[in-house]
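Chemist: Got a sequence here, can you model it:
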Amino acid sequence: MRVVFAGTPEFAVPCLDACVQPGIEIAAVYTQPDRPAGRGRKLAASPVKEFALAHGWRVDQPENFRSPEARQALASHAPDLMVVVAYGLILSQKVLDIPRFGCWNVHASLLPRWRGAAPIQRAVLAGDARSGVCLMQMEKGLDTGPVIDCVELDDISRETGGSLHDRLSACGAQVLARQLAQLVATRARPASRAQPEDGVEYAHKLDKAEALVDWRNAAAAIERKVRAFNPWPVAEADVAGERLRIWAADALPGSASATPGSVVAASRDGLDIATGDGLLRIRELQRAGGRRMAVLDYLNARPDLRRPAA
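Modeler: Next up is the predicted model:
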C-alpha cells in the first residue's frame, strides 16, 4: 500500500510515524516550503520535513498544486492513499482524485464542530467540555468530508492550547494507525458517515490581536483565553502600569468593587485582578523582554504591589 503523507507542523509528526507499519510503503512526504524563522530569519525546515529526512524518505515541497506539473509529480508516486495532517494547503478535486483510495485527513475536533484552521484553541476558548480527533475522507469543501473514525476526549476543562494539542496529536496517530491497518487488511475503502448539518462551527485562524485581554470581560472568559493562547500567541494585558504576558491564571468566585484591571491583592499565591465579573488570579507571567516567571518572582521586583490596591 503506497502512501503519500502531507503535513507540516509538530502536530503531524506522530501521524507520519503511525504510517510506519507492515504493508505500508511511504512513497513520498509533502510539506510546506522552508520558511524564515527565529531572530535571524533563516530558512527552517518544518518538523515533518526533519522527521522525514531522518528516516530517509523523499520530501517534496511545492508551493501548491495548481500547475499540471505539480499534480503530475504527485501522480508519479503512484499513491494508493494520501494522508493529510495539518498540511496548510486546500486540495482541489483534481488532487483528491489522484490516489486510488482518495485522501484521508486527520482533524483535531469532533466534526462538524470546529472546521477550519484553529480547532484546538477555539475549543478551549469556547469552554467546550470535550474534544477529539476525526479521520475523514476528504472532499472539496473545507473539512466537510464524511467521517471514517473518531477518538473522543471527555474532559478538556483544564487543558491549555499546548496540552490539548499534544493529547490530540497522539489521538490522531492512534486513529490513523488503526484505520491504516484495516485498509491494508481489506484493500477496500472504509465505511464512513456524513457529517450532520447541525452544529457546524468554524475555527478561524488565530490573530495575535485576539490575545489582548479586556478586563471588562468575565474572569472565566479571560481564564479560557489564557489557557487557549498558551503557548501561542499568549494572552497579554495591562497590569499595574505595564504590559504583561499571562501564561497561567485562574478565575475566582466573588466580586470586587475595584475598577476592572485593578490589582486587588498580591501574594505568593498570585496576583488578583478585578474583572467585569469575578477575579482573575495570575499565577505565571512574563514582563516585556523577560522570561516566564512565577508571580512571587515578579513581586520581588514589584514590592509596590504587595499591598492591596486602594
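Chemist: okay, CA-based contacts and neighbour counts for the rest of this
Modeler: Will do.
Chemist: Contacts made by the longest strand along the chain with the rest, please.
Modeler: Ordering each strand of the chain by length in residues (DSSP state E) puts strand 242-252 first. Strand 242-252 is contacted from outside by 219-220, 222-223, 226-227, 230-231, 234-238, 278-288, 292, using Cα atoms under 8 Å, 6 or more residues apart in numbering.
Chemist: What's the first helix or strand after that strand?
Modeler: The helix or strand immediately downstream of strand 242-252 is strand 263-267, counting by DSSP states H and E.
Chemist: Any buried residues in that following strand, and which?
Modeler: V263, V264, A265, A266 (16 or more other Cα atoms under 10 Å).
Chemist: Give the other helices and strands that that strand contacts.
Modeler: strand 270-274, helix 295-301 (3 or more Cα pairs under 8 Å, 6 or more residues apart in numbering; DSSP states H and E).
Chemist: closest one to R35 among the ones you listed?
Modeler: Closest to R35 of these, according to Cα to Cα: helix 295-301, at 35.4 Å.
Chemist: out of the helices and strands packed on strand 263-267, nearest to L74?
Modeler: helix 295-301 (52.5 Å).
Chemist: I'd like the structure of this one too, to check against the first:
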Amino acid sequence: MATTDVKYLGLDLKSPIIVSSCSLTADVDKVKEMESCGAGAVVMKSLFEEQIRGEVEFMASAGHSYPEMDDYLHAYIRSNSIAQYTEKVRALKDAVSIPVIASINCYSPGEWVEYARQIEAAGADALEINLYDLALDPRTSPAAIEDGYVSVVRSIVSELKIPVAVKIGPHFSSIVNFVDRIASAGAKGVVIFNRFFTPDIDLEKFCLVPAAPLSHEGEYAEILRWTAILASAVKIDIATTTGVHSAESALKMILAGADAVQVCSVIYKHGPAVIKEFNGKIAAFLEKNNVESLSQIRGRLSYSSIPDPAMYERVQFMKTFGSLAL
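Modeler: Here you go, the predicted structure:
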C-alpha cells in the first residue's frame, strides 16, 4: 500500500503537506483540526522583528522619551512578545502530536539568538527563519545584505540543536549561490518562496490599498523551476510555498525535488478538510503508478534528472507567443 510519509528537516511527517505560517496556526483548535485532517506539520505564525521594533517606537513616541525609558520599553516589549510566543509553542505541543515548527521574521542577530534558544526550550521541533528586509538605501550593496542574512542564520544555527529552515523570497541575483551559502551556514532546509505583502492603488479613492492577500494556482510555476534547480545544485531540504492549490500541483513540486509542500491560501478558501483531499489524491497517484512511497519519485523530474534540462533554464519566450496570432 502506498504511503505519503516523508522526512523533512530530519522530522518524520505522515504527509508532505505542511500548513505554512499564518494566522490559522495561531489557533490551537484550528491546528488540532489540521492534524485530524492529515497535516504533516504546522508552521506557527511568525514573530516579527519589524513589529516589535514598531511597538517600541510607538510607545516611545507616546510620551516624553529619554534613553533609560527607551531601553526599558525595548526590553519589556521584546521580553513580553517572546514570552507570549513561547507560551503558544507549549500550548500547541501539548495539543497535537505532529511537528510544530516555530517561525521568526528577523534580519539582524542581536537578541534573536537568545529568543531562538527560548523557542527551542519551549519545545518547538524546528525553527523557520523568515528572512527579508526591504532595502531602500541606494548605498547598501546586495553583497552586504546577503552577508547580513547569512550572519543571522549562522548565529542562530550555532546556538540551537533543533533543525533550522530559512524562508526566502525570489529576489536574489543568484538564488543557487545564496541557498548554498545558508546551507554552509548550517541551515537544514530552505522554503521557497515567500509571498510578500504588496500594495495596490485605488483609483476611486486615490489611496494605497493592500493587493489580494491570497495566492492563486498559477503562482507555483516559477517555484517549480527553482525547486528543480536547487534540488540538483544544493544539498538542503526543500519546502515549497505559494500557489499550491491542488494535489496535482503538490505532486509536481515533489517530482521537481521538494521534500515537503507548504499550503495556506487553499486552506483559507476551502478549510482544513482540503488537506485530507490532497493526501487521498497523492496516495491514489502513487498506487496508480505502482509506487510505494514519495521518496521513490521525489526529484524524478529535477534539473539533473532529465535528459534535456533546457526547459528549466529558459526564461525568455521564443516560440510560445511567437506562434500565437490575434
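Chemist: Any idea what the TM-score is?
Modeler: The TM-score (TM-score structural alignment, normalised by the length of the first structure) is 0.27; 142 aligned residues with a Cα RMSD of 6.7 Å.
Chemist: re the thing from before, hey, which of the helices and strands packed on strand 263-267 of the first structure is tucked in deepest?
Modeler: strand 270-274 (a mean of 25; mean count of other Cα atoms under 10 Å).
Chemist: Dump the helices and strands packed on strand 263-267 of the first structure into a markdown table; add distance to V29 of the first structure as well.
Modeler: A markdown table is the format used below for these (distance: least, Cα to Cα, whole Å):
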| stretch | distance to V29 of the first structure |
| --- | --- |
| strand 270-274 | 47 |
| helix 295-301 | 44 |
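Chemist: Relative to E50 of the first structure, which of the ones you listed is closest?
Modeler: Using Cα to Cα, the nearest of these to E50 of the first structure is helix 295-301, at 37.1 Å.
Chemist: counting contacts, what elements does the closest one pack onto?
Modeler: Looks like helix 295-301 of the first structure contacts strand 263-267, strand 270-274, strand 279-287 (3+ Cα pairs under 8 Å, 6+ apart).
Chemist: circling back to that earlier point, kindly give a single ChimeraX line that selects the buried subset of the contacts of strand 242-252 of the first structure.
Modeler: ChimeraX command restricting the contacts of strand 242-252 of the first structure to the buried ones, with burial defined by 16+ other Cα under 10 Å:
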select :219,220,222,223,226,227,230,234,235,236,237,278,279,280,281,282,283,284,285,286
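Chemist: and R225 of the second structure, what does it touch?
Modeler: Contacts of R225 of the second structure (Cα under 8 Å, 6+ apart): A256, Y312.
Chemist: rerun that using 6 Å as the cut-off
Modeler: The neighbours of R225 of the second structure, taking Cα atoms under 6 Å, 6 or more residues apart in numbering as the test, are Y312.
Chemist: Tell me which helix or strand it sits in.
Modeler: helix 220-233.
Chemist: And the next helix or strand past that helix?
Modeler: Taking DSSP H and E, what comes next after helix 220-233 of the second structure is strand 237-240.
Chemist: next structured bit after that following strand?
Modeler: Next along the chain after strand 237-240 of the second structure, taking DSSP H and E as the criterion, comes helix 247-256.
Chemist: and the angle for that following helix with helix 220-233?
Modeler: Counting by axes from the mean of the first three to the mean of the last three Cα atoms, to 10 degrees, helix 247-256 of the second structure lies at 20 degrees to helix 220-233.
Chemist: which of the residues in helix 247-256 of the second structure are buried?
Modeler: A247, S249, A250, L251, K252, M253, I254, L255, A256.
Chemist: And stretch 143-162 of the second structure, by the same measure?
Modeler: Buried residues in stretch 143-162 of the second structure (16+ other Cα under 10 Å): 145-146, 149-157, 160, 162.
Chemist: Name the nearest of those relative to W226 of the second structure.
Modeler: Nearest to W226 of the second structure among those, counting by Cα to Cα, is E146 at 18.6 Å.
Chemist: tell me the contacts of the closest one?
Modeler: The contact partners of E146 of the second structure, by Cα under 6 Å, 6+ apart, come to none.
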